[in-house]
Structure formats: structure tokens, C-alpha cells
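Novice: I would like to see how this sequence folds:
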Amino acid sequence: RTIRSEGTVCMQQPDRFSMDYSDPDGDVLIVDGEFAWRFNPSTDDRQVIRCSVEGGGGRNNFFSTFLDNPRGRFEAVHEGREPMGEGVSHKIALTPKETGGAVEFRSAVVWLHVDSNFITALEIRDTNEQIRRLWLTNIRVGIEIPQDVFHFVPPGGTHVFTPPGCEG
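Specialist: Have a look, this model is predicted:
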């Protein structure tokens, strides 16, 4: 199954991440440095999932998932260069060296811009064979990001659920 979505991604090193979806509208993923908060009203408008960063919530920052110690964590195969967005990107297939535990996907393909080394696209095949594709456009760096972008307050009437293993 392939799911298509659109939105805005913001990141602030070392531990802040925000993915605010415009399609499906209202879905968000916020990593505030302490917790990862996922609210997907498109599928369940009454549940918020909270996971401590120590308990695995930090994995929701897909930039750090793929860029922190990639040689130590993945088998990588350079599959050439491809046009991607406004330029050309290296296409790199990744397979985790370890499975289970913190690894939540079977394989991934990452496209890195040949000049900037920015991630321009991702394709992630998870352990349930679901495929998630992300194309990153209009990449801007060195800009001021308001801190409220990385703050989440569960909407009234929602239940905050912490899955097993996410307590921290």
C-alpha cells in the first residue's frame, strides 16, 4: 500500500522536528526534544500517540534516521544519479544491518543532491511492506523557525496513548 501526503517539514538541530501535513490536512508529527507527538485526525481524531525520545520517539526524525552514522547502520548501494526536483541527486539504496528493535523498516532509498548533499527524496519500505515516498522541495536552510512549530498540545477531547516501549 502506498500513501501520498504533502506538508511542511522543519528541523532544528539537535532534537527538534516538525512535519505538518497539508494533505491529509491536520495530521502532524512533532518531536519537541522530549517527546514525539503524532496526531492523525484523518484516521482517528480522538487519539494522540506520544513516545519519549529516549523510548524511540527520536526515530520519527527521518533525517537523523538516515544521516546519523549511516555507514555503521546500513548496507548502502549507489544506484547512480537521477534528475530529482531542480537538479540531479545520487540514488542510494539502504538496507539496515540490524533488524528489529529500533529499526522499523526493511529498506529505503535516499536521494542526495549531488552538490548540496541535502536529502531530496526518500522511499521507505516498512516492516509491513507499506511504502512511504517523500519528495522534498523548496529546501531552505539557515532560516529562523518559530519555536511554536516544535510545540504540541493535544486537542481537547483526545486521548493520549503511549505505546509499550515508548515510555522512556
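
Novice: from now on I want contacts and neighbour counts done on CA atoms only, so please keep to that.
Specialist: Fine.

Novice: could you verify that E54 is part of a helix?
Specialist: No: membership of E54 in a helix is not supported by DSSP: H, G, I helix; E, B strand; the rest coil, which gives coil.

Novice: could you point out the longest helix of this protein?
Specialist: Ordering each helix of the chain by length in residues (DSSP state H) puts helix 62-67 first.

Novice: got the buried residues for it?
Specialist: By 16 or more other CA atoms under 10 Å, the buried positions in helix 62-67 come out as S64, F66.

Novice: same thing with stretch 72-92?
Specialist: By neighbour count with 16+ other CA under 10 Å, stretch 72-92 contains the buried residues R73, F74, A76, M84, V88, S89, H90, K91, I92.

Novice: who's in contact with it?
Specialist: Residues from elsewhere that reach stretch 72-92 (CA atoms under 8 Å, 6 or more residues apart in numbering): 93-98, 109-114, 120-121, 137.

Novice: if you set the cut-off to 7 Å instead, what comes out?
Specialist: Residues from elsewhere that reach stretch 72-92 (CA atoms under 7 Å, 6 or more residues apart in numbering): A93, L94, T95, P96, K97, V109, V110, W111, L112, H113, V114, T137.

Novice: what's the answer for stretch 38-54, then?
Specialist: 24, 26-30, 33-37, 57, 154, 157-162, 166-168.

Novice: cutoff 8 Å now
Specialist: Outside stretch 38-54, the residues that touch it by CA under 8 Å, 6+ apart are 24-31, 33-37, 57-59, 154, 157-163, 166-168.

Novice: one step back: derive a ChimeraX selection command for the buried subset of the contacts of stretch 72-92.
Specialist: In ChimeraX, a selection of the buried entries from these looks like this (16+ other CA under 10 Å):
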select :93,94,95,96,109,110,111,112,113
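
Novice: quick one: which two of the contacts of stretch 72-92 are the most distant?
Specialist: K97 and T137 (29.5 Å; CA to CA).

Novice: any buried residues in the helix or strand hosting W37, and which?
Specialist: Secondary structure from DSSP states H and E places W37 in strand 35-39. Neighbour-count burial for strand 35-39, counted by 16+ other CA under 10 Å, picks out F35, A36, W37, R38, F39.

Novice: one more to put side by side:
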Amino acid sequence: MNELAILLTLISALGPQGPSAIDSAEAILARAAEAYRVATTLRSEFVQRIEIPVLEAEKEGRGVVFQRKPNYFLMKFDEPQGDIVVADGQWFWMYYPSAQPDQVVRTAIDQTSEGATLGGQFLVSPTERYVATYVQRDVVGQRPAYLLSLVPKFEAPYTLVRVWIDAQDHLVRKFEIHEENETVRTITLSNVEAGIDLPEDLFRFTPPPGVEVFTR
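Specialist: A predicted model of the protein is given here:
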């Protein structure tokens, strides 16, 4: 079976394109929130694409992401090699040697939320914080998914989030974040593993010697 046939099979298996009562945006989002709640740890490969209209530029990166709730997170880039984002439970560290090899930026983590984890800001009490709209059924990495759009009800640095929620395990497989400055950041996940053992040591970060640390 060729690739096109596989995609057509997956799409047809999803049934009609319109949302049913059990496929409403709120119901889908509730299942995703529950899947996120019980997945205390997660490992996944990722591809990140950033479109920056004001600079007429695009950036792409890929690597592996790990997270352990509530506030441990590691985004380790293979491309650009060496770039890294780490949340160690207290600080959120960002080090991009591909662009600024002499600088590390850190921000204190809000201990009252799970914003340091991928999806935490979208999947904790989501219906209270976002207006959710069902868009369509779709496919991500040959897996059937539901596409929803989320508009924040609160002041946020983004105006819209589109999320692709797996139709089988209800974990988010793709995020598309539309920022206030019109930058669009898309993160696609693959080979997702939830509930695996991730030691706390994995999330430790020590700035390289000679690198200046800026605290925001």
C-alpha cells in the first residue's frame, strides 16, 4: 500500500468530516486534558518550524523533548546541534549557541502552574481559559487526529493556538502558536512515549564556562 493510500485509509477511518455530539470541541479538549493529566512523563521526537513575517525569515529545528510534571522540561536540539531549553523545576533556561554562544537566558518558573511543560499552558483547565472551536479531522504522522483552534480568554503573548489531538490516545501531536507579532511557531511530535521513567538529573543544566547569564 503506497503512502497516498495509507493517508486515504486513515482519513476514511475517521468517518464524516463534521463533528458529532461526542466529537465536540469541548469533549475532545476534555479528553486531551485528561490524557495530559495522567501522563506524568513524556518523551517525543519533535520538529519545530518558526515563521517570522516581520523578518521574512523561517527557522527549522528538530530533536528530542522530555518532560516530567509539574515543571521539568528538556528540549534538546539535534539541529541546530547544541541548542537546548531546560526547566529544572525552579528555572527555565534557554541556551542557543547556534545564534548566541556567549549568552544564556533564564526565567523563574511559576510554581502555581504547569507552564514549563509542553501543553501545560493549553491543557490545564482548558475550557475555562480558552474558547475552543472544532475545525476538522486530520492526520498527523499517519495517525488520525482532531484539529481544534483555541482563542485565549486572558491576556497572552499569542492570539490563537491550533492543536492536533490524537484520536486514539488523545495526546497532542501538533501545536501551531500564532504570536502577537504574527510569528507562527509549529511543533510536531512523533514517536511519543508517555509514563516512562525520567530521572530528575536529566533536567539539570549548568551554563558553560564564560557564558553570561541573563535573568528575566
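
Novice: state the span of the second structure onto which the strand holding W37 of the first structure is aligned.
Specialist: Aligned by TM-score structural alignment, strand 35-39 of the first structure corresponds to residues 91-95 of the second structure.

Novice: and if you look at stretch 145-152 of the first structure?
Specialist: The counterpart of stretch 145-152 of the first structure in the second structure, counting by TM-score structural alignment, spans residues 198-205.

Novice: report the distance from the matching stretch to the chain centre.
Specialist: Centre-to-centre, stretch 198-205 of the second structure and its host chain are 19 Å apart (CA atoms, centre = their mean, to the nearest Å).

Novice: picking up where we left off before, what's the closest of the buried residues of stretch 72-92 of the first structure to D126 of the first structure?
Specialist: Within the buried residues of stretch 72-92 of the first structure, the smallest distance to D126 of the first structure is 14.9 Å, found for F74 (CA to CA).

Novice: and that closest one, how far is that from T2 of the first structure?
Specialist: 23 Å (CA to CA, to the nearest Å).

Novice: with V160 of the first structure instead?
Specialist: Distance, V160 of the first structure to T2 of the first structure, using CA to CA: 27 Å.

Novice: who's more crowded, the two?
Specialist: Under the criterion of other CA atoms under 10 Å, the comparison of V160 of the first structure against T2 puts V160 first, with 17 against 10.

Novice: what range in the second structure matches stretch 122-135 of the first structure?
Specialist: The aligned range for stretch 122-135 of the first structure in the second structure is 175-188, by TM-score structural alignment.

Novice: so for that stretch, what gets flagged as buried?
Specialist: F175, E176, I177, H178, E179, T183, V184, R185, T186, I187, T188.

Novice: doesn't F77 of the second structure belong to a strand?
Specialist: Yes: read with three-state DSSP, F77 of the second structure is one of the residues of a strand.

Novice: now which residue in the first structure aligns to it?
Specialist: When the first structure is aligned by TM-score structural alignment, F77 of the second structure is paired with Y21.

Novice: quick one: contacts for that match?
Specialist: Counting by CA under 8 Å, 6+ apart, Y21 of the first structure touches S5, E6, G7, T8, D27, V28.

Novice: redo that, cut-off 6 Å
Specialist: Counting by CA atoms under 6 Å, 6 or more residues apart in numbering, Y21 of the first structure touches E6, G7, D27, V28.

Novice: any idea how many residues pack against the closest residue to it other than its chain neighbours?
Specialist: Nearest residue to Y21 of the first structure, sequence neighbours excluded (CA to CA, 6 or more residues apart in numbering): G7, at 3.8 Å. By other CA under 10 Å, 17 other residues sit near G7 of the first structure.

Novice: please say which position in the second structure G7 of the first structure maps to.
Specialist: Checking TM-score structural alignment: G7 of the first structure goes with G63.

Novice: for the first structure, which segments count as strands?
Specialist: Per DSSP state E, the first structure carries strands over the ranges 2-3, 6-12, 16-23, 25-31, 35-39, 47-52, 74-84, 87-96, 105-113, 119-126, 131-135, 159-161.

Novice: want to throw these into JSON lines with distance to F63 of the first structure?
Specialist: Below are the strands of the first structure laid out as JSON lines (distance: least, CA to CA, whole Å):
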{"stretch": "strand 2-3", "distance to F63 of the first structure": "19"}
{"stretch": "strand 6-12", "distance to F63 of the first structure": "9"}
{"stretch": "strand 16-23", "distance to F63 of the first structure": "9"}
{"stretch": "strand 25-31", "distance to F63 of the first structure": "12"}
{"stretch": "strand 35-39", "distance to F63 of the first structure": "14"}
{"stretch": "strand 47-52", "distance to F63 of the first structure": "18"}
{"stretch": "strand 74-84", "distance to F63 of the first structure": "14"}
{"stretch": "strand 87-96", "distance to F63 of the first structure": "14"}
{"stretch": "strand 105-113", "distance to F63 of the first structure": "10"}
{"stretch": "strand 119-126", "distance to F63 of the first structure": "8"}
{"stretch": "strand 131-135", "distance to F63 of the first structure": "12"}
{"stretch": "strand 159-161", "distance to F63 of the first structure": "25"}
